[in-house]
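# Mind looking at a prediction? Sequence and model below.
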Amino acid sequence: MKTRRTTVALAGIGLGASFLALGPAATAQAGQNICTPNSKTVSWVQKSSSYALTNKVTSYDNPSGGKYKVSRTLKSTKKVSSDWSVTAGGKAGFSIGKVLGSLDASLSGSYTHKKETTKAETVKVTQTLTKKGRYYFYSGRQTAKGTWQGYKCDRGTKWIKVNYGTAKSFGPLGRGVVRCGEKVSTKSMAYAVKKKYC
C-alpha cells in the first residue's frame, strides 16, 4: 500500500465533498494542442473522505487529574475495503491503480492503490493521562470514495470521455486517545470520536 502522506475511515461522518469540473477542457483553439495524443486522464465528478472506526471505542475516567499510564486493547468490529467499478465504456486502459491513485492524489490523506480488504486487527492503545476528565481510546482508518470519469486525448486537440464509474479506498490504521473537552482539529479522527461520544 502506497503511503506517501501521513494523515490518519466513523462510518457516516463525512469530511466534506468536492465537486469538480466534469472533465478537461473539451476542445483547443485551431492549431493548438492541449494534450498528448492518446494519453488518458481521470477526472472526479464528486469525491469525499470520512473516518471509519474499525475497533471498539473504550472509555476511561480520570476523576482526580492524576498522572496515569493507561493501556486498552480494542477489539476489531469493522472491516473496510478498496474497490472500483466501471459503469459504462469498459476499462479502456484505465486500471484500478490509475483510478485509485488519482483519488489518492486528489484528497488529503494516503490511500491504497489496489483492491483489498482490511483484516480483523486487535489494537493496543497506550497513553499517559494527566488531566481530569473522560478519555476515549480509539482506532480506525480514513476512507475515501468518489465518482470518476475517464478521458482520452484524440490527436492532441480534444479530451473525449470514454468511461465512468465509482471508486473507494482506505488509508493506514490510526489510533489514539481523546479527552472530552480538549480542542482537536476538526479534520481529525479524534474530532469524529469526540463528536460522537462526548
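Structure's in. What do you need?

# Only C-alpha atoms from now on, for both contacts and neighbour counts.
Noted.

# buried residues in the biggest helix by length in the chain?
Secondary structure assigned by DSSP state H gives helix 96-106 as the longest helix of the chain. Within helix 96-106, the residues that count as buried by 16 or more other C-alpha atoms under 10 Å are 96, 98, 99, 100, 101, 102, 103, 104.

# Presented hereafter is structure B, for comparison with structure A:
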Amino acid sequence: MSTEKLSAMVSALPAVINENMIVKVIETIHKTFSRTRRTVGMKTCLEVLLQKHVQRLELNGLFFKMRLQGTINSTIRNIVCAQVTTMRNLMTLNMVSKCSDEILCVVSEKCPEVSDVNVSISDLVTDAGIKALANGCPKLENLGIYKCWNITTEGIAYVLKHSRNLKKLKCDQLGAVLINEFSTSKSTFKLIHFEQTQIC
C-alpha cells in the first residue's frame, strides 16, 4: 500500500486514536532498534502518522530513548518540520533531545493553539527558537528547556517577559535569570511552578 493511501486511512481516524498510535509506533520502533539497530520504516511511519488534526505530538520516546545517527535525526527533524506546518490545532509538542529552532519557528507561525512544549536536552534549540514561541504562541503555559545549553539567560528572560500566560517553566538557569534580569524590575509573572533540578 502506498504512503498516500496509508496517510488517507490514518487521517480518517479520530485525533486521539492517531495520537496514541504515534506513541505506540514509536515504542515498537524503539524495541526493534534495540534488537537490530535498524530504523527501517521510521520515515514512512512519521509521514503517515503526523496528521494535520493531531493535537498532542509526543515524540520524546523516539529521540530520548534511542541514539540515532545524525543523518537519521536530520531526516526525522525535516519530516516533523514539514508536517507541523499543517497542524493548526496542535496544543502539545514533546520533542525531548532533538528539537531545533527551525521546528519551533514553524510551530510559532503555524500552531497558534500550542500551550505545552518540552524540548529539553536539545542542542539545536537556542534563544531564537524560544523567542519565536513567546511571540507566536500566546497560549503557551508550560515550557520545558532543561539542558538546552545554547539558550542563554537573556532568552529565558525574554520568554518570561513576553509569554504572558506562562505558568510552568522547567529550565536550568531560572535563578540566574531572576537575579540578573529582574532584580530591579517591576515585571510580574503568572508562574505557579518551576523546576531546575531534573528532567521530566
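Sure, I can see it. Every value quoted in this text rests on a predicted model; they were computed, and no experiment measured them.

# quick one: TM-score?
The TM-score (TM-score structural alignment, normalised by the length of the first structure) is 0.20; 70 aligned residues with a C-alpha RMSD of 5.9 Å.

# Make CSV out of the buried residues of helix 96-106 of the first structure and add distance to residue 50 of the first structure.
Formatted as CSV, the entries for these read as follows, by distance: C-alpha to C-alpha, whole Å:
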residue, distance to residue 50 of the first structure
96, 21
98, 22
99, 19
100, 16
101, 18
102, 17
103, 14
104, 13
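
# Tell me the one of these nearest residue 129 of the first structure?
Using C-alpha to C-alpha, residue 104 comes nearest to residue 129 of the first structure of the buried residues of helix 96-106 of the first structure, at 34.8 Å.

# quick one on the thing from earlier: tell me the two of the buried residues of helix 96-106 of the first structure that are most distant?
Longest distance between any two of these is 12.0 Å, between 96 and 104; criterion C-alpha to C-alpha.

# Spatially nearest residue to residue 134 of the first structure, not counting backbone neighbours?
residue 61 (4.4 Å; C-alpha to C-alpha, 6 or more residues apart in numbering).

# Isn't that neighbour up against residue 178?
No. Under the criterion of C-alpha atoms under 8 Å, residue 61 of the first structure makes no contact with residue 178, lying 11.7 Å away.

# what's the overlap in contacts for the two?
Listed as contacting both residue 61 of the first structure and residue 178 by C-alpha atoms under 8 Å, 6 or more residues apart in numbering are residue 135.

# neighbour count winner among the two?
With other C-alpha atoms under 10 Å as the criterion, residue 61 of the first structure and residue 178 differ in neighbour count, and residue 178 comes out ahead with 21 against 13.

# need the helices for the second structure, in chain order.
Counting by DSSP H, the second structure has helices at residues 3-11, 15-36, 42-49, 60-64, 70-84, 101-110, 127-136, 153-162, 174-182.

# want to try JSON lines for those, with mean neighbour count and distance to residue 168 of the second structure as columns?
Formatted as JSON lines, the helices of the second structure follow (neighbours: other C-alpha atoms under 10 Å; distance: least, C-alpha to C-alpha, whole Å):
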{"stretch": "helix 3-11", "mean neighbour count": "14", "distance to residue 168 of the second structure": "32"}
{"stretch": "helix 15-36", "mean neighbour count": "16", "distance to residue 168 of the second structure": "23"}
{"stretch": "helix 42-49", "mean neighbour count": "17", "distance to residue 168 of the second structure": "29"}
{"stretch": "helix 60-64", "mean neighbour count": "19", "distance to residue 168 of the second structure": "19"}
{"stretch": "helix 70-84", "mean neighbour count": "16", "distance to residue 168 of the second structure": "24"}
{"stretch": "helix 101-110", "mean neighbour count": "21", "distance to residue 168 of the second structure": "18"}
{"stretch": "helix 127-136", "mean neighbour count": "22", "distance to residue 168 of the second structure": "14"}
{"stretch": "helix 153-162", "mean neighbour count": "19", "distance to residue 168 of the second structure": "11"}
{"stretch": "helix 174-182", "mean neighbour count": "14", "distance to residue 168 of the second structure": "12"}
